[in-house]
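>>> Any chance you can model this:
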Amino acid sequence: MTIPVRRIRRAERRSRFDLRSTTMFFVLLAIILCVLAFVARTAASMVERRPLWAAVLTVLGVAAALQFRSGRRRFSAWRYARRAARALEEAADTASDSLRAAEDAEACTTGAGAPVEPSGSTVTVAGSTAPLLAADRAELDPDGFEHAVAELCVRSDCRDVEVVGGAGDLGADVVAVTPDGRRVVIQCKYYADGNKVGSQDMQRFGGTCFTIHEADVAAVVTTSDFTEPALEYARQCGIVCVNGDDLRAWHLGTGHSPWHLADIEP
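Below is the predicted model:
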């Protein structure tokens, strides 16, 4: 089954009507109009009394306008040059990432003697289809880990499973609807064994999982473990913590899914 990938965009803030700001705007507009009328009247009077001075000032004004326009063009060209340089830099980074991914895939193929499945795919284990998880971490990356967790949700009879991790995801990597109709939001932490999920990571997820993503069950799934402050914060907020051992048991079918753990834990 193909897991749909959807990137979450940051919610745009809608401007609200402000009576005070609107009033100030019209007051300033009235002042500007009065000043312009006074300047126009003074200029007309000067043209009648001293036409020579009016002609000189007009020539100086035109010259200043032309100089400003030339400087603005130079500024615009500099801005466009900066944009072009930034675009080239982003393209170079993208090409570098693609080349690195191709090299990693080739290295895994050479080491294993068989082609490695792309991220989000499944591999056949003992005649059944199962996600590629901790059984061979060398062939897994953070994106592949998110897809593997999504595959576990599919195998656990979840529906509407989506991988939404990426820039601006606000902490959500996988979202799904459990068999009993609850919305589960999962954050995936692909960490080494010695790198534990800390309280700061947990607090960032806790600030969005219920309020922004409207989760009925919020869970952090990691390949490593959690610090004590992170576990304490999770208990206070009702976030389910799934460490490497729990993940392995879920994968092998000997343990519980995150939403089942939410029902078991106090």
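>>> from here on, contacts and neighbour counts on C-alpha atoms
OK.
>>> quick one, helices of the stretch 151-266 of the chain?
Using DSSP state H, counting those that start in this stretch, the helices of the stretch 151-266 of the chain run over 199-206, 228-237, 244-252, 258-264.
>>> Could you dump those helices into TSV with distance to residue 41 and mean neighbour count added?
Below are these laid out as TSV (distance: least, C-alpha to C-alpha, whole Å; neighbours: other C-alpha atoms under 10 Å):
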stretch	distance to residue 41	mean neighbour count
helix 199-206	62	17
helix 228-237	69	16
helix 244-252	81	18
helix 258-264	77	16
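>>> now those helices as TSV including distance to residue 72?
Shown next, in TSV, are these (distance: least, C-alpha to C-alpha, whole Å):
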stretch	distance to residue 72
helix 199-206	44
helix 228-237	54
helix 244-252	59
helix 258-264	59
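>>> The structure of the following sequence is requested for comparison with the preceding one:
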Amino acid sequence: MEPAAFENLVGQLVEALNHRDVEVTGRPGDGGVDVRAVRVDQWGHAAPIAVQVKRYSKSLGRRTVDELLGTIVRERYVAGILVTTSDFSKDAQKAASLAPQIQLVNGAQLVDLLAEHGVAIAYGHYGELVLATGD
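Have a look, this model is predicted:
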């Protein structure tokens, strides 16, 4: 899957997760933000979030978490989600655990979220993954 298509797929997932004003912004020089959205809490408070998408085969390290945290602070986002097709190193997981505004989504979690929300894939009758029909 091309990087832009993957960013669009994650954008569709963010929208399926009930975020508003979802904008796929991924491009060179995007400041580490591939998807922007607004998360609305149970009280109706809107909070801007940044999503960074990494289509990698190797684990992501702490540097990637630190870069997203810097972007959140600099650009005044309330939270950030780091999505990868692979996994996160122990250092990256530790860094994210110390920054409550950062959420990590690894490849396995991504597949589960896509299937659970019927974005591109879904769970079949027997729990197998099938192409989502969009119904």
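>>> Indicate which one of the helices of the stretch 151-266 of the first structure is closest to residue 107 of the first structure.
helix 244-252 (25.7 Å; C-alpha to C-alpha).
>>> which residue sits closest to residue 259 of the first structure, ignoring its sequence neighbours?
Distances taken as C-alpha to C-alpha, 6 or more residues apart in numbering place residue 217 nearest to residue 259 of the first structure, at 6.2 Å, with adjacent residues excluded.
>>> what about the corresponding residue of the second structure for that neighbour, neighbour count?
Correspondence of residue 217 of the first structure to the second structure, assessed by TM-score structural alignment: residue 79. Using other C-alpha atoms under 10 Å, residue 79 of the second structure is surrounded by 22 other residues.
>>> who touches residue 79 of the second structure in this structure?
Going by C-alpha atoms under 8 Å, 6 or more residues apart in numbering, residue 79 of the second structure touches 47-50, 72, 101-103.
>>> ok, and those residues in the first structure?
Compared against the first structure with both residues aligned by TM-score structural alignment, their matches' C-alpha atoms under 8 Å, the contacts of residue 79 of the second structure retain 47-50, 102-103.
>>> Pick the one among those closest to residue 40 of the second structure.
Nearest to residue 40 of the second structure, judged by C-alpha to C-alpha, of those is residue 47 at 6.3 Å.
>>> contacting residues for the equivalent of that closest one over in the first structure?
Applying TM-score structural alignment, one finds that residue 47 of the second structure aligns to residue 182 in the first structure. Residues counted as contacts of residue 182 of the first structure (C-alpha under 8 Å, 6+ apart) are 216-217.
>>> what does the longest helix along the first structure correspond to over in the second structure?
If you go by DSSP state H, the first structure has its longest helix at helix 51-112. The aligned range for helix 51-112 of the first structure in the second structure is empty, by TM-score structural alignment.
>>> For that helix, what is the distance to the chain centroid?
Computed by C-alpha atoms, centre = their mean, to the nearest Å, the chain-centroid distance of helix 51-112 of the first structure equals 25 Å.
>>> helices and strands around that helix, which ones?
Applying 3 or more C-alpha pairs under 8 Å, 6 or more residues apart in numbering; DSSP states H and E, one finds that helix 51-112 of the first structure contacts helix 19-49.
>>> any idea which of the contacts of residue 79 of the second structure has the most stuff around it?
In terms of neighbours by other C-alpha under 10 Å, those top out with residue 50 at 27 neighbours.
>>> What spatial separation is found between it and residue 123 of the second structure?
Going from residue 50 of the second structure to residue 123 of the second structure by C-alpha to C-alpha, to the nearest Å gives 28 Å.
>>> can you give me the strands in the second structure?
Counting by DSSP state E, residue ranges of the strands within the second structure are 20-24, 35-40, 46-54, 79-84, 102-105, 121-123, 129-131.
>>> Taking the centroid of the second structure, which residue is nearest it?
Centroid-nearest residue in the second structure: residue 83, 4.0 Å away (criterion: C-alpha atoms, centre = their mean).
>>> I'd assumed residue 52 was in contact with it.
Yes: counting by C-alpha atoms under 8 Å, residue 52 is a contact partner of residue 83 of the second structure at 6.2 Å.
>>> Now do the same for residue 116 of the second structure: its match in the first structure.
Alignment note (TM-score structural alignment): residue 116 of the second structure maps to residue 253 of the first structure.
>>> how deep is that match tucked in, by neighbour count?
Neighbour count for residue 253 of the first structure, taken as other C-alpha under 10 Å: 13.
>>> Is it possible to get a markdown table of the kept ones among the contacts of residue 79 of the second structure that adds distance to residue 9 of the second structure?
Below are those laid out as a markdown table (distance: C-alpha to C-alpha, whole Å):
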| residue | distance to residue 9 of the second structure |
| --- | --- |
| 47 | 22 |
| 48 | 19 |
| 49 | 17 |
| 50 | 15 |
| 102 | 20 |
| 103 | 18 |
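>>> follow-up on the earlier one: so can I have JSON lines of the strands of the second structure showing distance to residue 112 of the second structure?
Shown next, in JSON lines, are the strands of the second structure (distance: least, C-alpha to C-alpha, whole Å):
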{"stretch": "strand 20-24", "distance to residue 112 of the second structure": "21"}
{"stretch": "strand 35-40", "distance to residue 112 of the second structure": "20"}
{"stretch": "strand 46-54", "distance to residue 112 of the second structure": "16"}
{"stretch": "strand 79-84", "distance to residue 112 of the second structure": "13"}
{"stretch": "strand 102-105", "distance to residue 112 of the second structure": "10"}
{"stretch": "strand 121-123", "distance to residue 112 of the second structure": "9"}
{"stretch": "strand 129-131", "distance to residue 112 of the second structure": "9"}
